[in-house]
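A.B. asks: Quick one: sequence and predicted model below, then my questions.
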Amino acid sequence: MSAGTLTPSTREHRLGPVAQIPVGEGRTFDVDGEQVAVFRLRSGRLHALSAVCPHRGGPIADGQLDEQVVLCPLHLNAFELATGCSTTGAEPLRRYAVRLDGDELVVTP
């Protein structure tokens, strides 16, 4: 788990190089006291969601994912990467804006 650096004027958090997240996986970061899962898809797209499943606190970044959803590794609740909405009836996850600045990940709450 890594801590993000806050840029005061924009509330952007710089998380470090994108290479720290293997393609097709997610990693958890601390962003302003919140746990955020950042996913690097095989297509190159990035998504960021709350890192804790609302059902039983499962680690979302450790879940299986494809281009559209991530599955909580504990009870297989599915969440849309683009929206955080559950496809299995669980409460939604919070979605965060994420982008690259060069090769550095930047998340905005």
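C.D. replies: It's in. Residues are numbered from 1 along each chain as shown.

A.B. asks: For the rest of this, base every contact and every neighbour count on C-alpha atoms.
C.D. replies: Noted.

A.B. asks: excluding its backbone neighbours, what's nearest residue 19?
C.D. replies: In space, and not counting its chain neighbours, residue 19 is closest to residue 103: 7.8 Å by C-alpha to C-alpha, 6 or more residues apart in numbering.

A.B. asks: another structure for you, compare them:
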Amino acid sequence: MQVTYSWTRVCDVNDIPPLGSRVLERADGNVAIFRTAQNAIFALLDHCPHKGGALSQGIVHGESVTCPLHAWNIDLASGEAKAPDEGCARHFPVRVDDDGSVFVSLV
């Protein structure tokens, strides 16, 4: 089964600080868009699965983000909490075009 995405342009890669994030505000939950040191881009619901901390305010390291409230480590690619913690933040598909435009599929 082929998946069809509906893409929303969010920003340029350079609008996201390295090892940082940018927040896309939405009525049904903000989306945090992260940039790693290697310029990989990921998008997660800006809500830690533990107690709802804003992941966008966390520390990005490798391909993970540490929640600022209780130091849970969340995998940026899957949204899964790393052991021993359990839970998952919703992740969103991301596309970066050759010109540096960042797109997220919010459907």
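C.D. replies: Happy to help now that I have it. Everything quoted here is computed from the prediction, not taken from an experiment.

A.B. asks: Next one: the equivalent of the residue nearest to residue 19 of structure 1 over in structure 2 from residue 85 of structure 2, what distance?
C.D. replies: Alignment note (TM-score structural alignment): residue 103 of structure 1 maps to residue 100 of structure 2. Using C-alpha to C-alpha, to the nearest Å, residue 100 of structure 2 is found at 34 Å from residue 85 of structure 2.

A.B. asks: who touches the match of residue 103 of structure 1 in this structure?
C.D. replies: Neighbouring residues of residue 100 of structure 2 by C-alpha atoms under 8 Å, 6 or more residues apart in numbering: 12, 13, 14.

A.B. asks: you'd agree the last one is in a helix?
C.D. replies: So that's residue 14 of structure 2. Yes - per DSSP: H, G, I helix; E, B strand; the rest coil, residue 14 of structure 2 lies within a helix segment.

A.B. asks: Could you find the counterpart of it in structure 1?
C.D. replies: Counting by TM-score structural alignment, the partner of residue 14 of structure 2 is residue 19.

A.B. asks: Compute the number of surrounding residues for that match.
C.D. replies: Residues contacting residue 19 of structure 1 under the criterion other C-alpha atoms under 10 Å number 11.

A.B. asks: And the match of residue 103 of structure 1, how far from residue 69 of structure 2?
C.D. replies: The spacing between residue 100 of structure 2 and residue 69 of structure 2, counted by C-alpha to C-alpha, is 32 Å.
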